[in-house]
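Student: Could you work out the structure for the sequence below:
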Amino acid sequence: MRVLVTRPQHSGERTAKRLRELGHEPILLPLSRPVHDASAALRGLSTTKGSIAITSAEAIRALTSHAAELAIHRARAVFAVGDATAEEARTIGFTSVTASSGSGIELAETIAKQAGGAVVYLAGSPRAATFEKRANEIGLQIVVVECYRMEPIDPAPQTLETIFTHQRPDAILLYSRQTAKNFVRAAAAQMQDGSMDGMRFLCLSKSVAEVIPASLQSTVSIAEMPEERSLLSLL
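Tutor: This is a model prediction of the structure:
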C-alpha cells in the first residue's frame, strides 16, 4: 500500500521506516518543521523543581545538543505521552521516565497520581489544550515552558500534482489537528477536483478527523488509541 506521511522530516523518516517494515511504500510530505528554543527549555528547567511533562518528542530534541547543561536535571521524573516520546527522553539521559498511554488527559491523570507539587511542561506552539485543560480540572499545577514552535511548510503545487496524479497514495496519515489543517489548505484543489477519490484519511484522533471536509468524511478512519501503533494498524 502506498502511504502519504505528513509528519515533520525527522519523525516522518522514522514512520517511513516502520511502513517499509510492514510492507508498505511511504511517500514523505512534511507539512511543518520544528524550530527549537533550547535556551527557553534550559531556563525553564533551571528555575523549577520536580517533575517534567512532555507531550511531544520535539521538546526533547530541543535539548539534545546541551548535554552538559542537562546533567543536573537527568534524575528528575519525566512523564511523557507514548512510548516513543518516553524513549527519546531516555536516549538523552533521563533516568526516571514514565510513559502514559493515550492522550494528554491520561498524562495529567498519571502525573497527579504519581507526583506531587508543580510540574514543568516543556511545550510547543501551536499545541492541543488537552493536557493543560485536564490538569486544571484535577488541580494539577503546571508551569508551561514553550521550547519549540512548529512552522508550516507550503508544498509546491508541482509536488502535490506529482503525488496525487502520478504516485496516488492509498492512504494519508494525519497525526495532529494543525497538520490536518495545513493539509486541507495545501491540497484544497486536489480535494475539489476528485484527485483524492478512493484515498483513505487515517487520523490519530477524533479532533484530527474533524478537520477533514464533510465531503470526504466517509473515507476517514480514526485510531483506537492516539498512538502510532494504533494508527498504522488501520492500514
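Student: contacts and neighbour counts: CA atoms only from here.
Tutor: OK.
Student: need the helices for the protein, in chain order.
Tutor: For the chain, the helices defined by DSSP state H occupy 9-21, 38-46, 57-61, 67-70, 83-91, 104-114, 130-138, 157-161, 177-186, 188-192, 206-209, 228-232.
Student: looking at those, which is buried most?
Tutor: helix 57-61 (a mean of 23; mean count of other C-alpha atoms under 10 Å).
Student: Would you do the same for the sequence below? I want to compare the two.
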Amino acid sequence: MAVLVTRPHPDDEATAAGLRARGFAVLLAPMLRFEPVGFHDDEDARYGAVIVTSANALRGIAPHIKASRLLKLPLFAVGEHTAAAARGLGFENVIPANGDATALRDLVLASVKAKTLKKASTLLYLAGADLARDLAGELSERGFTVVTHTTYRMVPLSSLPRETCDAFAANRVEAVLHYSRRSARAFLDAARAAGVEISALAIPQCCISPAVASVVRDAGAMQVMVAASPDETALFAALDRALHP
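Tutor: Presented below is the predicted three-dimensional model:
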C-alpha cells in the first residue's frame, strides 16, 4: 500500500523523502507543472520590501536574481519552506510567517507597528499567475502600494501516471495528499478521465487546508482529513490520524 502525493515537482521529492522516513511507500502523481514567467526588475522602482506566498515564485526569478539589489531588501515569506528558498537565493533579511496569506499580511502589518517597515512603503509581490486571494488588495487597503510581478504559472496536468492508475485499480493506494485547490481539482479531473474516480475517492483524502478539503468533499469524498495548520508536518499528522484512528 502506498500514499499518493499530488504535489508538483520538485517539492514532491522532498515530501516523498519525508514519508519514506516515516515508513510509508510512496507514489508520485504531480498534478501541476511549474512554468517560469519572464522577470525583469525595474531599476527605477523603489521598494521597501518583497513579499512572497510560494517558493515557486522564487524559482521563477532564480536565473535573474544573482547580485540583484532585491537581495538587500527585507523579504516576507508565507512560511518557513518559502523562507528557506529565499535564503538559498541569497536574500539577506528573510522574515517567515506562519504558513498562510493571512499570517503573511498580519506579519507585514506588525512590522509597521514595530517600525521596521514604513507604512508608505512600496511592496514588491512576487506571485503566481493564479492567485487564491487578493493579498495585494488587502495590503493596499491598509496604505501600502503593492507592485505585483507574476514570476510563474502552474499548469494542470490532464492525466495520471500509468503506475498510479494501475495502483488504484489494484487497491494499492491507501491515502492521497492534497496541497492546493487547483491540484486537487486537477487530480479529480484526471481520476475521472482515467475511470478510477470511485477508487480514488473511497480512501482518505488528506488536505493541507479547509479550502482544499472543500474541493474533495464536494466531489464526494467521505474520508477527508484536514491539517491543523497549513504546513507539511501538520499534513503528515493528519495522514497518521486517517490511517491510525
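Student: related to what we said a few turns ago, closest to S32 of the first structure out of the helices of the first structure?
Tutor: In terms of C-alpha to C-alpha, the element of those nearest to S32 of the first structure is helix 177-186, at 7.3 Å.
Student: circling back to that earlier point, distance to R149 of the first structure added to the helices of the first structure, as CSV?
Tutor: Formatted as CSV, the helices of the first structure follow (distance: least, C-alpha to C-alpha, whole Å):
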stretch, distance to R149 of the first structure
helix 9-21, 15
helix 38-46, 11
helix 57-61, 9
helix 67-70, 21
helix 83-91, 17
helix 104-114, 18
helix 130-138, 17
helix 157-161, 25
helix 177-186, 12
helix 188-192, 25
helix 206-209, 19
helix 228-232, 21
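Student: Grab the nearest non-local neighbour of the aligned residue in the second structure for G93 of the first structure.
Tutor: In the second structure, G93 of the first structure lines up with G90, judged by TM-score structural alignment. In this structure, G90 of the second structure finds its nearest non-sequential neighbour in L71, 6.2 Å apart by C-alpha to C-alpha, 6 or more residues apart in numbering.
Student: Against S100 of the first structure, how distant is the equivalent of that neighbour over in the first structure?
Tutor: By TM-score structural alignment, L71 of the second structure lines up with R74 in the first structure. For R74 of the first structure, the distance to S100 of the first structure (C-alpha to C-alpha, to the nearest Å) stands at 19 Å.
Student: who touches the residue nearest the centre of the second structure in this structure?
Tutor: In the second structure, the centroid-proximal residue (C-alpha atoms, centre = their mean) is S54; its distance is 5.7 Å. With contact taken as C-alpha atoms under 8 Å, 6 or more residues apart in numbering, S54 of the second structure is in contact with A77, V78, T82, A127.
Student: what does it align to in the first structure?
Tutor: With TM-score structural alignment as the criterion, S54 of the second structure pairs with S56.
Student: where's whatever residue of the first structure lines up with V146 of the second structure relative to A108 of the first structure, distance?
Tutor: In the first structure, the residue matched to V146 of the second structure (TM-score structural alignment) is I142. Distance of I142 of the first structure to A108 of the first structure, computed by C-alpha to C-alpha: 10 Å.
Student: can you list residues touching both of these two?
Tutor: Common neighbours of I142 of the first structure and A108 (C-alpha under 8 Å, 6+ apart) are E132, A135.
Student: Hmm, the match of V146 of the second structure is touching K133, no?
Tutor: No - at 10.7 Å, I142 of the first structure does not count as touching K133 under the criterion of C-alpha atoms under 8 Å.
Student: which residues are common contacts for those two?
Tutor: Counting by C-alpha under 8 Å, 6+ apart, nothing touches both I142 of the first structure and K133.
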